[in-house]
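J.: 3D, please:
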Amino acid sequence: MMYWNDGGMNGWGLGLMTVSMLLFWALVVFGGIALVRYLGRTAPHGPAAPAPPAAPPQRPTPERVLAERLARGEIDPDEYRARLDTLRGGDPPAVG
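T.: Now for the predicted structure:
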């Protein structure tokens, strides 16, 4: 019996081998890139994730400002109570 190509590969075998070799090397390269990116992201010396934006500072209420002035000693307790009543809509105290 006579064997053509002395038992060598035909066109389909050569094509399949070429495609499988290209897929193998593509997988190796993709795996290497994915590994480097993963290790770079989880490394402690890598860049930190950006902090979430801070909430805008809220303005203190007038009552809070008044209480802080009392705590700093800028006003006395009688003046504090009189101003607090005025802020809350009470009658202003009679002066003098």
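J.: please make it C-alpha for all contacts and neighbour counts, starting now.
T.: OK.
J.: in the chain, mark out all the helices, start to finish.
T.: 11-42, 62-72, 77-87 (DSSP state H).
J.: tilt between the second one and helix 77-87?
T.: Think helix 62-72. Counting by axes from the mean of the first three to the mean of the last three Cα atoms, to 10 degrees, helix 62-72 points 180 degrees away from the direction of helix 77-87.
J.: Proceed likewise with the subsequent sequence, for comparison:
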Amino acid sequence: MHDYSSNYGGMHLIWWIIWMFFLVWIFFVPADIPYQKSKKESPLDILKRRFANGELSKEEFQESKKILDNNN
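T.: The predicted structure is shown next:
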């Protein structure tokens, strides 16, 4: 049988703690995983981003935003 009363008995507990730490870290810590599907941008988000980048003028932005608001 196994005798855990030796000096190495504490290592068994340490390894369990290390494994539990890794399991918690893998499953519960949010992380950006490569090739993970990203959140799909809404049309309004795209419109705001284009306006912020200077691709649209203020008038074009407001007109497009009115069109999007009427469709909802």
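J.: rewinding a little: would TSV of the helices of the first structure with mean neighbour count and distance to residue 54 of the first structure be doable?
T.: Below are the helices of the first structure laid out as TSV (neighbours: other Cα atoms under 10 Å; distance: least, Cα to Cα, whole Å):
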stretch	mean neighbour count	distance to residue 54 of the first structure
helix 11-42	12	24
helix 62-72	14	22
helix 77-87	14	31
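J.: mind putting the ones you listed into JSON lines with distance to residue 55 of the first structure?
T.: Below are those laid out as JSON lines (distance: least, Cα to Cα, whole Å):
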{"stretch": "helix 11-42", "distance to residue 55 of the first structure": "27"}
{"stretch": "helix 62-72", "distance to residue 55 of the first structure": "20"}
{"stretch": "helix 77-87", "distance to residue 55 of the first structure": "28"}
